[in-house]
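Chemist: Sequence plus the predicted model coming up.
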Amino acid sequence: MNRIDQLFQNKKKSILSIYFTAGFPGLQDTLPIMEAIEAAGADIIEIGVPYSDPIADGPTIQESNNQALKNGMTLHLLFEQLQQMREKVSIPVILMGYLNPVVQYGMDAFCKKCKEVGVDGLILPDLPMQQYLSEYKSLFDAHDLRNTFLISPQTSEARIREIDQNTDGFIYMVSSASITGARKSVSPEQIAYFERVKAMGLKNPRLIGFGISDSSSFQTAAAHAHGAIIGSAFIHVLRDSKDLKKDIYQYIQSVIS
């Protein structure tokens, strides 16, 4: 069974997914960061594939993308680094990135490589639904890759239901109509949106992302969905860290304890 499916079957709430950019802060930090994330108690690892124009991302993740590219990170190198991943990491691993680098790599080759190294799912925010259904879904299915679409407060009910119908794994609930970035609190408008989607009775579990940064915002998100995704706040930890293993452990424990 796909590890994402297995996770959501075995754990129904307070799921924590941690996002970081491959090749940041250092080019060879990818696997050590992954090991530290799992050891600290997170449930899913999302690896960002660096891209020169990450349109949905705020300054923190943009800067990490720029630094990773300067360090020399590429999709080819990332797959090399992930070659021994499953000897050290057992939790679900998702690659998140933009369509352009994946198409440049070759979608067939990309999916094959994901399967080979043990990647469980993909998040490609700029992949259009119809293109996914007509060109890529059969390919993703053949390589046991779960595809995740994003919804936001502006997404219509009809669109949310279409996404739910054509999604495997989980739905990524963007918490607000803005770019990524850690924020201090969850607004009443966001809570209303979380509750509105929860009441729709979707078949897929939901994880809330954008603006989740600490125990308080994680608990709030987890009360209205199956869990949450932390990205920018975790990138801050990596950027400021003098001891990655220790600082990752302390940060993730501070969120889930």
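Modeler: Yep, that arrived.
Chemist: use CA for all of it now, contacts and neighbours both
Modeler: Noted.
Chemist: Which secondary structure element is home to residue 200?
Modeler: Counting by DSSP states H and E, no helix or strand carries residue 200.
Chemist: what's the answer for residue 202, then?
Modeler: Using DSSP H and E, residue 202 falls within no helix or strand.
Chemist: Any idea how many residues pack against the nearest residue to it once chain neighbours are set aside?
Modeler: The shortest distance from residue 202 to any non-neighbouring residue, by CA to CA, 6 or more residues apart in numbering, is to residue 164 (6.4 Å). The number of residues packed around residue 164, counting by other CA atoms under 10 Å, is 21.
Chemist: give me the element residue 164 is part of.
Modeler: When elements are assigned from DSSP H and E, residue 164 belongs to helix 157-165.
Chemist: After that helix, which helix or strand is next?
Modeler: strand 171-174.
Chemist: I'd like to know which elements that following strand is packed against.
Modeler: If contacts are counted by 3 or more CA pairs under 8 Å, 6 or more residues apart in numbering; DSSP states H and E, strand 171-174 sits against strand 150-151, strand 206-209.
Chemist: Tell me which residues are up against that strand.
Modeler: Residues outside strand 171-174 that contact it (CA atoms under 8 Å, 6 or more residues apart in numbering) are 148-153, 164, 204-210.
Chemist: hmm, 10 Å instead?
Modeler: If you take CA atoms under 10 Å, 6 or more residues apart in numbering as the criterion, strand 171-174 is touched by 123, 125, 147-155, 160, 163-164, 180, 190, 193-194, 197, 202-211, 225, 228-229.
Chemist: between the following helix or strand past it and helix 157-165, how many degrees?
Modeler: Beyond strand 171-174 on the C-terminal side, the first helix or strand identified by DSSP H and E is helix 188-198. Between helix 188-198 and helix 157-165, the angle comes out at 60 degrees (axes from the mean of the first three to the mean of the last three CA atoms, to 10 degrees).
Chemist: Against which helices or strands is helix 188-198 packed?
Modeler: helix 157-165, strand 171-174, strand 206-209, helix 215-224 (3 or more CA pairs under 10 Å, 6 or more residues apart in numbering; DSSP states H and E).
Chemist: let's bring in a second model and compare:
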Amino acid sequence: MSRIQDLFNRKKDHVLNIYCTAGYPKLNSTLEVMRALQNNGADLIELGMPYSDPLADGPVIQASSTVALANGMTIQTLFEQLKEMRSSAGEEPIRVPVILMGYMNPVLQYGFEKFCADAAAAGVDGLILPDLPEYEFETEYGAVIKKYGLDFIFLVTPETSVERVKRLDALSTGFLYAVSSSSTTGKDKDMGDVSAYLQKLQDLKLKNSVLVGFGIKDKASFEAACKHAQGAIIGTAFIKALDGQEDVKGTVQQFLKKVLQ
């Protein structure tokens, strides 16, 4: 059983996944941010691999990617940073599940199988690659992902047909990522409008747990998302909170306290 599946077996609701950009706010901030998230209540960490043309990301996350790339973050550098993250030697190990989120272009440049092998060796648990099509996943890449024991998470939207939702649920492992609306990250959402969509997903009795993303930013939106899903993903609001902050640990602590208490 993967760490992600174990998490959902142990915790049936209010699972909090926090998105952070690798190499932001500073090149060597990655593990400091991850440890602070773990220590202050995050159940899962979604680590964004910065890319110059991120299709699903709004301006805040795009800007954090631009900063991280300027800082010198690459996939190779990221794996160097993560290689000791599960080790008890030195600083505190990361125990929570870690997902890499990114786009196919830099992964293919790195080498897809090498990427999966290095991710698994570093202790990464799963992947979110929004621009990996279902067909290519089934015919080529899914077998490689499975070979290295990585979970793969597909995204669904309110416009995704019931048939396709069921198909993507069958292909996903770990959880299913329910985008709250068909837009980029960071847009404000009326969670009341989202609830009918989430209720529809709940009624389908899907194989995977569902986490809601896009527009979750505080305690109220987190609680609203959790009414019809196992948990939620916060990204843009967290990146905003980190912007310009020198005290990473204190900033993370304050942010998660406002969401969880």
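Modeler: Structure's in. What do you need? What you are looking at is a predicted structure, and each value in this text was computed from that prediction instead of being measured.
Chemist: Need the TM-score from the superposition.
Modeler: For these two chains in superposition, a TM-score of 0.97 is obtained (TM-score structural alignment, normalised by the length of the first structure); 256 aligned residues with a CA RMSD of 1.0 Å.
Chemist: mean distance, the helix holding residue 164 of the first structure to its aligned residues in the second structure?
Modeler: On superposition with the second structure, the mean distance recorded for helix 157-165 of the first structure (mean CA distance after the TM-score superposition for the first structure) is 0.6 Å.
Chemist: what range in the second structure does that helix sit on?
Modeler: Using TM-score structural alignment, helix 157-165 of the first structure corresponds to residues 162-170 of the second structure.
Chemist: what sits up against the matching stretch?
Modeler: 134, 153-161, 171-172, 175-178, 200-201, 204-210.
Chemist: Out of the helices and strands packed on strand 171-174 of the first structure, which is the most enclosed?
Modeler: Neighbour counts (mean count of other CA atoms under 10 Å) averaged over each of these peak at strand 206-209, with a mean of 27.
Chemist: Would you mind pulling the contact partners of it?
Modeler: With contacts defined as CA under 10 Å, 6+ apart, strand 206-209 of the first structure is touched by 8, 13-17, 19, 150-152, 164, 169-176, 180-182, 194, 197-198, 218, 220-222, 224-231.
Chemist: likewise stretch 245-258 of the second structure?
Modeler: Applying CA under 10 Å, 6+ apart, the set of residues contacting stretch 245-258 of the second structure from outside is 16, 18, 25-26, 29, 32-42, 217-220, 237-238, 241-243.
Chemist: Now with 7 Å, please.
Modeler: For stretch 245-258 of the second structure, contacts defined as CA atoms under 7 Å, 6 or more residues apart in numbering pick out 33, 36, 37, 40, 41, 218, 219, 241, 242.
Chemist: now swap in stretch 52-64 of the second structure and tell me
Modeler: Contact with stretch 52-64 of the second structure is made by 21, 24, 66, 184, 185, 186, 236, 239, 240, as judged by CA under 7 Å, 6+ apart.
Chemist: about what we covered before: between the helices and strands packed on helix 188-198 of the first structure, which gets nearest to residue 76 of the first structure?
Modeler: Shortest distance between residue 76 of the first structure and those, using CA to CA, is found for strand 171-174: 26.4 Å.
Chemist: could you list every residue that touches the residue nearest the centre of the first structure?
Modeler: For the first structure, residue 46 is the residue whose C-alpha lies nearest the centre (CA atoms, centre = their mean; 3.9 Å). Counting by CA under 7 Å, 6+ apart, residue 46 of the first structure touches 17, 18, 19, 20, 93, 94, 95, 96.
Chemist: what about the aligned partner of residue 235 of the first structure in the second structure, which SS state?
Modeler: When the second structure is aligned by TM-score structural alignment, residue 235 of the first structure is paired with residue 239. Residue 239 of the second structure falls in the helix class when you classify it by DSSP: H, G, I helix; E, B strand; the rest coil.
Chemist: okay, now residue 239 of the second structure: neighbour count?
Modeler: 19.
Chemist: That one and residue 117 of the second structure: what is the separation?
Modeler: Separation of residue 239 of the second structure from residue 117 of the second structure (CA to CA, to the nearest Å): 29 Å.
Chemist: related to what we said a few turns ago, just say which of the helices and strands packed on helix 188-198 of the first structure is most tucked in.
Modeler: By mean count of other CA under 10 Å, these have strand 206-209 as the most buried, with a mean of 27.
Chemist: Can you name the helix or strand that the residue mapped onto residue 253 of the second structure from the first structure falls in?
Modeler: Counting by TM-score structural alignment, residue 253 of the second structure corresponds to residue 249 in the first structure. Using DSSP H and E, residue 249 of the first structure maps to helix 244-256.
Chemist: What mean distance separates that helix from the matching residues in the second structure?
Modeler: Looks like 0.9 Å for helix 244-256 of the first structure (mean CA distance after the TM-score superposition for the first structure).
Chemist: For that helix, what is the distance to the chain centroid?
Modeler: Distance, stretch centre to chain centre, for helix 244-256 of the first structure: 18 Å (CA atoms, centre = their mean, to the nearest Å).
Chemist: Tell me which residues of that helix come out buried.
Modeler: Counting neighbours by 16 or more other CA atoms under 10 Å, one finds that the buried residues in helix 244-256 of the first structure are 244, 245, 247, 248, 249, 251, 252, 255, 256.
Chemist: Would you check how far apart residue 101 of the second structure and residue 221 of the second structure are?
Modeler: Distance of residue 101 of the second structure to residue 221 of the second structure, given as CA to CA: 22 Å.
Chemist: Burial check on residue 243 of the first structure, number of neighbours?
Modeler: Residue 243 of the first structure is flanked by 9 other residues according to other CA under 10 Å.
Chemist: cool, residue 227 of the first structure as well?
Modeler: Residue 227 of the first structure, neighbours per other CA under 10 Å, totals 23.
Chemist: surely it meets residue 219?
Modeler: No - counting by CA atoms under 7 Å, residue 227 of the first structure does not reach residue 219; the two are 8.3 Å apart.
Chemist: residues touching residue 1 of the first structure, list them.
Modeler: Taking CA under 7 Å, 6+ apart, we find residue 1 of the first structure in contact with no residue.
Chemist: and if we set it to 10 Å?
Modeler: Residue 1 of the first structure is in contact with 7, 144, counting by CA under 10 Å, 6+ apart.
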